[in-house]
Structure formats: structure tokens, C-alpha cells
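Novice: Below are the sequence and a predicted model for it; my questions follow.
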Amino acid sequence: MDLPPLPLDRDAGRPLAAQLADGLRAATTGGALRAGDRLPSTRALAAALGVSRTVTAAAYDQLLAEGWAEGRRGSGTFVVGAPAASRTPVPAATAAVPEGDAGLVDLSAGSPCVGALDRAAWRRAWRAAADPAPDVMPDPVGLPEFRAVVVEHLLRHRGLPAHPADVLATGGSTAAIGEVARTLPPGARVAVEEPGYQRAVTALRDAGLEVVAVPVDGAGLVVEAVPAGTAAVYCTPAHQYPLGARLSATRRVALVERARAEGFLVLEDDYDGELRYDVAPLPLLAALGPDVVAHLGTASKLLTPTLGAGWLVAPPAVRAAVLAVRGRTGGRPARAGQRVFAAFGAHGDLARHLRRLRRELSGRRSAVVAAVHAAGRAVEGDAAGAHVLVPLPGAATERAVVAAAAASGVALDGLGRHYAAPPARAGIVLGYAGPGSDELEWALPLVTEALRR
């Protein structure tokens, strides 16, 4: 087919692949390309534009990931049309701010990298999830096929041997924290990391529990600071949120030994433990102390919170208590997200996605670290997950950096809000998974300037 003009400016600072993807998007939204049109092969388009095939292949990959185009085996690449949730990135040469929530590119932590999803595999999973007949009765445990995929995932990527009977489906990590919290005696004391995940703090308090803050340092949770008489300890040992440290081997052993000696439960939130870029993912606390550790996992960071799917691997008594709560309240995790996750993992798509996600986020992390260093600032945290910590000298500097970035069109997350008590440190918790690659590229120079405050 004849393509509309696709001008490429080799003198611009914007990559040629990004320019080409912009041009094809614009041709689609403008009507020059319509749904069902077959695009030229990457080789033919490269020859026509006088660029390398790497450029055209990267542009097509971006359009496929965003849902503007789809690949059909043996037939080529076809225009799908403008996805309802997509938007055309604003070229970096203009002074306009890319569109987004409240007009800002959001670099806070906690969002998944949905751009890394293989959209063809994603659609296959949803179609497969729609095949079974509608459910007649609620299921408090979780679909067998979902739990089987979780077991395979935990063994291959987290080194945790488990049986499907050990697994309960959940609505995600925060939902699972709330469910386990309701199995504890009213007013029981639960130790949490400080700074830490404030949604977990809220879930515990909403269950009528007393929350006690325990400090965190470069080796993770300070285990000796956990007070006596604690009923449970909530922690993020693989990648402490938000400081980014990992719980040291010595402290892991100490925490499990204390849990056994004092009879408390350890809630291990493994929200992004699969995502490491320096070494293999770290062993789970649940593998070290399966009798005292409840392992929490989620699909939200691996794939998307759209699924509302997570899992709990816990001692039998904990599982029984959670099921009893569900029986009394009628609560149970939705099966739809479980079906999609199970279908996505059944034929290797989940493992392929995880490899692709690690490559993508590793590259993004390198770009973020370079931008922070260009401002003369340091980065804390392991080479893992989807955020880094940028320490700052005080709360006033933190506020100034956040305000300067917002004025430039970028939303940053201050460390202060991650404390339940008055903050002991200041900094920026800088996420890099949520925005599109073009948005991140656009935003990082602005982050560098804001950090120079």
C-alpha cells in the first residue's frame, strides 16, 4: 500500500524510531491509515525511508505494544486503529506538556509497565478466559488452574516450592493484608516498616489493629527493633518499599527465628521480587520459614491491576482463618482476573513477558540513574524493581524539587508521605515503569533540572 509522507528529522534529538512511530500514529488518527490496512514490511519501509531496519522494527514494536497495530502470523502487520486508551505523545521539540493525569507525566512509584505487554498474547489470554461457562457458585479458594500457574511461577522465578493446596487466590496484596489482619485478635500489635507501604498501614488499622513503626536501614528492617508482644510483622524483604534495600541474610534468619520463638506471623509482601537486574531474584522468607511466613504476591506489578489478582501462600492455620473470614463476610476474589492470569501463564506467555519486562525496566533504570547523576544527586536502592530513591538534604528541598518538577509537567513523589510518623529523611521516590518510553524520555531532562534545586 502507499503510505502517507513520514518525514524524519535526523538532526532532532528525538530517536528516529520514535519519530516514525509518531508519524504512523498521526496517519492513523488523521485517517490516512485505516483499520485493516496492511503496513509494509520493516525491510521495505526501511528501504523506502533510507533508514536501517532496526529503526522500522523498533517503531513497529512500539505500535504493537500500544495496540495501534497487530501482527498476523504469515500475513504481516496491520493497522488496528486508535486504541481508546491511547494518546499521541507530544513531540519533544514543542513546549507542550504530554497529556496525563492532571496534565503531568507521573513518575511516582507503584505503576506497572503496561507498554511491555505483548498485546497479542494479552488478547489471547482474555479470549481464553471467556471460554468457560459463567460461574454459578462463588469460589473462596481460587481457580485450580490459577493456583497451578502461581505455583509454577513461584518455583521458576522465586524459588519457592509450593503445592496448589498451599495457595489462596486474593484480590491483590493490599486486599490480602486486610484479610489476614481480620484473622488477628482485635487490638493486636503489628510491626511495620518505617518508612513503608502506607496502604498496608491503613489496611491493618482498618482491621482494628495497633500499628507499630519499626525503622529500616541499608540492610532492611531492623529486626531487633521489633517490639515484644507483636502478633505479626509486615515487611517487604526482597525490595524494601520505598527505600529499595533488601533484607540481609542475617536479618532474614533472625526474623524467622524470632517469629518461631515468640509465635508471631511474618507477612512477606513480595510486590516486585521477580524484577532484579544485577543478580538472580532473592530467596523468599517463605522458603526459609514456611511455618511462620505468609507470602503475598500480586499480578499488579507484573502485568496490570486490571486483573485484581494476587495470591497468598501461608501455613495451614492462616489459610483456614482467612477462609473462615471469607465464609462469614461473603468475600472472595473475582475469578475473571484469575482466568486471564492462568491463560497468560499456561503457554509460556508469562515467562516471556517477565524476560521482556526485565530488559525494558533495566534500560529505564539506567536512564533514570544517569539523569539523577547528571543533577549531582545520588541514588539509593538495589538494582531492582521499578523505582529508585534520590536522597535529599531536607524536607524543604524535597518540597522545592516536587514543586519545580510539577511546574515543568512532571509529577514526583516525595519520600515524606511514606512515613506514618513525622519523616526522618527526605528524598524523591522516583518511579519509571508507568509512563510510556517517550514520556519518560521527555521527562528525565526536566527531572534533572528539578533535582538541581
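Specialist: Cool, the structure landed. Numbering: from 1, shown residues only.
Novice: going forward, measure contacts and count neighbours with C-alpha atoms only.
Specialist: OK.
Novice: Show me which residues of stretch 345-361 are buried.
Specialist: Within stretch 345-361, the residues that count as buried by 16 or more other Cα atoms under 10 Å are 345-346, 349-351, 353-354, 357-358, 360-361.
Novice: Same question for stretch 409-420.
Specialist: By neighbour count on 16+ other Cα under 10 Å, the buried set for stretch 409-420 is 409-416, 418-420.
Novice: Closest one of the buried residues of stretch 345-361 to residue 117?
Specialist: When these are compared for distance to residue 117 (Cα to Cα), residue 353 wins out at 6.6 Å.
Novice: in terms of contact, does that closest one touch residue 120 like I think?
Specialist: No - counting by Cα atoms under 8 Å, residue 353 sits too far from residue 120 to count as a contact (11.7 Å).
Novice: In the stretch 1-150 of the chain, what residue spans correspond to strands?
Specialist: For the stretch 1-150 of the chain, applying DSSP state E, counting those that start in this stretch gives strands covering 38-39, 69-72, 76-79, 105-106.
Novice: and if you look at the stretch 301-450 of the chain?
Specialist: For the stretch 301-450 of the chain, the strands defined by DSSP E, counting those that start in this stretch occupy 310-313, 387-392, 410-411, 413-414, 426-431.
Novice: Quick check: which of these is buried the most?
Specialist: strand 310-313 (a mean of 27; mean count of other Cα atoms under 10 Å).
Novice: Return the distance of it from the chain's centre.
Specialist: Taking Cα atoms, centre = their mean, to the nearest Å, the mean C-alpha location of strand 310-313 is offset from the chain mean by 16 Å.
Novice: For the longest strand along the chain, enumerate the helices and strands it packs against.
Specialist: For the chain, the strand with the greatest residue count under DSSP state E is strand 210-217. Using 3 or more Cα pairs under 8 Å, 6 or more residues apart in numbering; DSSP states H and E, the elements in contact with strand 210-217 are strand 189-194, helix 198-206.
Novice: Take this one as well and set it beside the first:
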Amino acid sequence: MSTERHFEETTLRSHVDLPLTVNRAGDVPMAAQLAGQLRDAMLTGMLKAGERVPSTRWLAASLGVSRTVVTEAYQQLYAEGWLDGRHGSGTYVADVTAIAPGGDDRPRGRPAGSARSRSTREDPLDGEWIDLRPGRAWVLDIDRAAWRRAWRRAGAAPLADDPDPFGLPELREQLARHLRRARAVPAGPEGIMVTRGTGNGLDLVAATLLRPGDRVGVEEPGYRGARAVFAARGAEVVPCPVDDHGVVTDNLPGDLRLIYTTPAHQFPLGGRLPITRRERLVAWARRTGAMIVEDDYDAEFRYDVAPLPALHGLDPARVILLGTLSKSLAADVGVGWLVAEPGLLERIARRREDFGDRTSGPVQTAVAALLDSGDLDRHLRRMRLEYARRRAVVVEILGEVCPPSRASAGASAAGEGAPGGDPEGTWRLRGDTAGLHVAVELPAPVVAPLVAAARRRGVLLDVIERNYGSAAGPRVHGLVVGYGSATQAQIAKGCRIVADLLAEARRDARRVEHVGRVEHVGGGAARASEAPGPPGPAHEASEVRSLP
């Protein structure tokens, strides 16, 4: 192999006898190449469920690439559900059959309303996939004329030969005005860094603040990508319980280096952290010296009352704010922001330069043009109305079977509710007043058969259980229903299918409960068979039957 060829291409045969190749001269980013090869290895069985993958440090050294390349590849696979970070023990290949019972969770062809093309072993019965998974925005209503104007301005701007690690000054000024107006963030351009999105910003924070072995709090259940970033940086991820209002601030560990939270719309359960609990969280951070990382991922979209200002405003020295355009505009834009105290931001910028990490200059110019012209604000107003209509469809249809949850007197916004699940709280919608998804809390035995049955009828769903990371396992079970990427007609059709399946599962659960109650009162199966009740064999009482 020539010297030039050696520098262009690096090949690894790892401890699992897996050849991995990174082509440095290729058009595809190295992280995407690596993620694609690992994904193919898991699809073909070369990497099996439960198998531990190499550490980012070891794999980067073996391939001769930066650790950032491997970290980004792992983050992508973690977010897609291919990898699973286990508390204190490393990163493993996930068991995808447990995520989507009855088949592979990657539809063949292009799911309706989705920009992603994935493969599967079967097609839906009616030939159309309806993608109701969360995390996707509606991109087809972007004002094309405004989009072209922004890119004309970007095309006319000179290219930088030495990009600023903080980002384009013009965009930082526009973002400061936007965040002050929309989120009451008291930051000037000197306190804002332009990132490539939430994951990139989170990794920069972790790389700057964390040392191997540091303990980091993450909401439980919570965003899988955050756990992946912290684990990749060698941190010990500590699960922090949530309730109907967000992260439970009572009894947070005192030795956390930082805590990651989604206070505007907790992912995935949807709680909004009330002001009293926000103040308690900031007081805890001041007392312990911990930092708070606030992920403001879909705070622009609230449908009942005005959103609370960003948590960052309570203590800019203790709270690092992360934001992104992936939900408000499109994930393909690849622009986000990191807001922090200027001294800390300087440290993050130096670390970023060490990585050679940057956000595309032309993309930053285009986004600055959208903000400067007011086109982005107009787009946000249109999308709030559009998502409100979609949310109304979801709540109306699913709410017939699972009524929306409202804060009870026993778990007031001012107090701390019991974390996790509550048998009396199942069969309900959660988090329906904001964002681009709702959670449907269900009894544990119902979830897997329902997801499989919905899939057979062409509806793709995600589950709450995927967002747990601790060995203790899920305390809340159910669905996470997104309404960002499908059309309103598809959302209505998909929700009716899900509602029918929910209604049938609930009837079965009530039948089981009734038969069990009769057996208990009657003193045994013999007397239960004589008691009035629904007809059917006695074995129906043992479990909820499979859905069609």
C-alpha cells in the first residue's frame, strides 16, 4: 500500500473480527462512514445483540482518526436505537427485537411523511407506512422563496479561511436577539456559540467539563443521545427520576458534576418543570457546585399557555442552554446554539479548536438571513398553528381511550410527585400541551403486542421503555407518539388504528381484571366459573391476549 493510500484509508479488524474502513478522501463524512458500517454489521449479524462495542478511545486509536469521529458515529447509532449504554459498564449492541416486537423496526421503502429510507422484512398490509415516531419535524411547508433568498445571500458571502470557533458574528447577534425575545435569555453574542445541533453542543460541553469517572445526572426516562454522549466521554451516568412535572429535584445526589434536563417539555413524558422546582434545581447546583445543561429542544411549541422563560435566565453562570433548529426548521440544516457564561464559552471554544470542529459558514449565513428578514419568525408562527392542529387530532382521537393527564392535587406543580409509574395513572395521555409528541402511559403487558399489531397495520410507533438507561428497568410503560413528520390525514388515520387497538386492549384488560376479581371473591376457579361475568375460557384471565 502506498503512503498516499495509507493516509487516505485506514482499516481495522477488531476484537470481534470486524473489518472497518474509513476513507479519508471520500465525499461521505468519516463519522457517517463508520456508523454505516457498524449498522450493516448489526443488520447482518456480525455484531450481535448484547455484544460490547470497543471504547471510543480504543477504536479511534486503532483507526487513526480523532475520537470525535467515533463519538459522533456512536451517538448516531445510539439515537437510532442500535446501541445501548449500560450504567457503569460500557456500550453494547441493542436488542432491536425488544424494541419492536414482531419484526425489525426499519420500514422498507420510505415511510409516509419520513425523509429516511430504511429496510424491513415486511410491508404494511395496505402498502403505506404511517410514521408516528417522535423526533421528526414537518419540512414540506418551508417558504421556498424565503429559503432561496437566504441561500442567495449565503452564496454571495465570501468563504472564511479561518472559521471562528464561536460561529459567525452576524448569526450570534441575530440569535441573541431571537433568544431574548422568544425565550427571555439574557445573553449577548459574546455568550453564544453556534453549534451543529444539540448533540454537538452537548459533546463540546462534556469534552470541556468532564473527566473520566465523573458522575453525570440524566433524566430517567430521558434522551438516549445524552446518555450516549456522556458515556462516550467516560462519565458515569446517574439516572435521575422524573414525574408528571419533570425531573424530581428532591434528593438529587450531591456529587454530580453536571445534570442534563429538558425543563420546557421533558422527553419523553412531557412534563413542564414549574418555577418552584426550577428554583430548587438551581439552588442545588449552587450548593453542590454542579452545572445544569438545559436542552431547549422544542420549547417554541406550546399550546395551552405561554412557555416559561428558559431556565438559563435564573442563573447564567450555572446553567448552560442548548438549542437547535432541528425541530423548528429542519434537522438537515444542522445549526444549533450553546449559551453559557463568556468565560466558560472561551474554554469550550478552545476545546473545539482542538477537535477542528466547526459549523458550516454558508449555512450560518443562510440562517442569519432567515432571522434578519423575519422569515424564520414567520415560519415559527405558521408551524405553531400547524402543530396545534395536529396535536388536536391526536388528543381528540387517542383521548377517547386514554384521557389526557392533568396535575393532581397529590402531585402539585409546587411539590414533588412520586417518580415513575402509577397503576392508577395508566391508560392516559401525558405531555400533550407542548412539543411534537405525546406519551401514552399503558400497563406493561399491553405495549409490545400493541406496537406489533400497529406495525402490521402500517403504523410505526416508539415506546417509552427505550428511553430508560438504568439496570432497574422501566417504571413507566407506553407509547411515544410523534406528529411532526406525517401529514394531518395520515396522523388521523394512524391514530384511529392505534385508538382501535387501545380500546380492544383495554377491554381485554378489564375482562382479565373482572375474572380475577370474581375468582378472588368466589374462593377459587370453580366458584368463579359459576359467577356472572363475561363468557370465555378460564385461561383468558392469565394475560391480555395478543392483538390482531
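Specialist: Ah, there it is. Just so it is clear, the structure is predicted and the values come from calculations on it, not from any experiment.
Novice: Drop the TM-score for these two in here.
Specialist: Laid over one another, the chains give 0.76 as their TM-score (TM-score structural alignment, normalised by the length of the first structure), with 359 aligned residues with a Cα RMSD of 2.0 Å.
Novice: could I get the buried residues of stretch 409-420 of the first structure as JSON lines with distance to residue 330 of the first structure?
Specialist: Below are those laid out as JSON lines (distance: Cα to Cα, whole Å):
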{"residue": "409", "distance to residue 330 of the first structure": "44"}
{"residue": "410", "distance to residue 330 of the first structure": "42"}
{"residue": "411", "distance to residue 330 of the first structure": "39"}
{"residue": "412", "distance to residue 330 of the first structure": "39"}
{"residue": "413", "distance to residue 330 of the first structure": "37"}
{"residue": "414", "distance to residue 330 of the first structure": "38"}
{"residue": "415", "distance to residue 330 of the first structure": "37"}
{"residue": "416", "distance to residue 330 of the first structure": "37"}
{"residue": "418", "distance to residue 330 of the first structure": "32"}
{"residue": "419", "distance to residue 330 of the first structure": "33"}
{"residue": "420", "distance to residue 330 of the first structure": "31"}
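Novice: Pull the most distant pair out of those.
Specialist: 409 and 420 (28.2 Å).
Novice: what's the counterpart of residue 154 of the first structure in the second structure?
Specialist: Under the alignment (TM-score structural alignment), residue 154 of the first structure maps onto residue 179 of the second structure.
Novice: Quick one: residues contacting that match.
Specialist: By Cα atoms under 8 Å, 6 or more residues apart in numbering, the residues touching residue 179 of the second structure are residue 185.
Novice: And the strand or helix carrying it against the first structure, how far off on average?
Specialist: Residue 179 of the second structure is part of helix 169-183, with elements assigned from DSSP states H and E. Mean deviation of helix 169-183 of the second structure from its aligned counterpart in the first structure after superposition (mean Cα distance after the TM-score superposition for the first structure): 1.3 Å.
Novice: And the next helix or strand past that helix?
Specialist: strand 192-195.
Novice: Provide the aligned range in the first structure for that following strand.
Specialist: So strand 192-195 of the second structure sits over residues 167-170 in the first structure, by TM-score structural alignment.
Novice: how distant is the longest strand of the first structure from the center of its chain?
Specialist: For strand 210-217 of the first structure, the distance to the chain centre is 24 Å (Cα atoms, centre = their mean).
Novice: ditto for stretch 179-186 of the first structure
Specialist: Its chain's C-alpha centre and that of stretch 179-186 of the first structure lie 27 Å apart, by Cα atoms, centre = their mean.
Novice: Same check on stretch 129-146 of the second structure?
Specialist: 16 Å.
Novice: so what corresponds to residue 269 of the second structure in the first structure?
Specialist: Match for residue 269 of the second structure (TM-score structural alignment): residue 243.
Novice: ok, now residue 235 of the second structure?
Specialist: In the first structure, residue 235 of the second structure lines up with residue 209, judged by TM-score structural alignment.
Novice: Residue 316 of the second structure now?
Specialist: So, by TM-score structural alignment, residue 316 of the second structure is matched to residue 290.
Novice: How about that match: what's its closest non-neighbour residue?
Specialist: Spatial nearest neighbour of residue 290 of the first structure, excluding adjacent residues (Cα to Cα, 6 or more residues apart in numbering): residue 315 at 6.6 Å.
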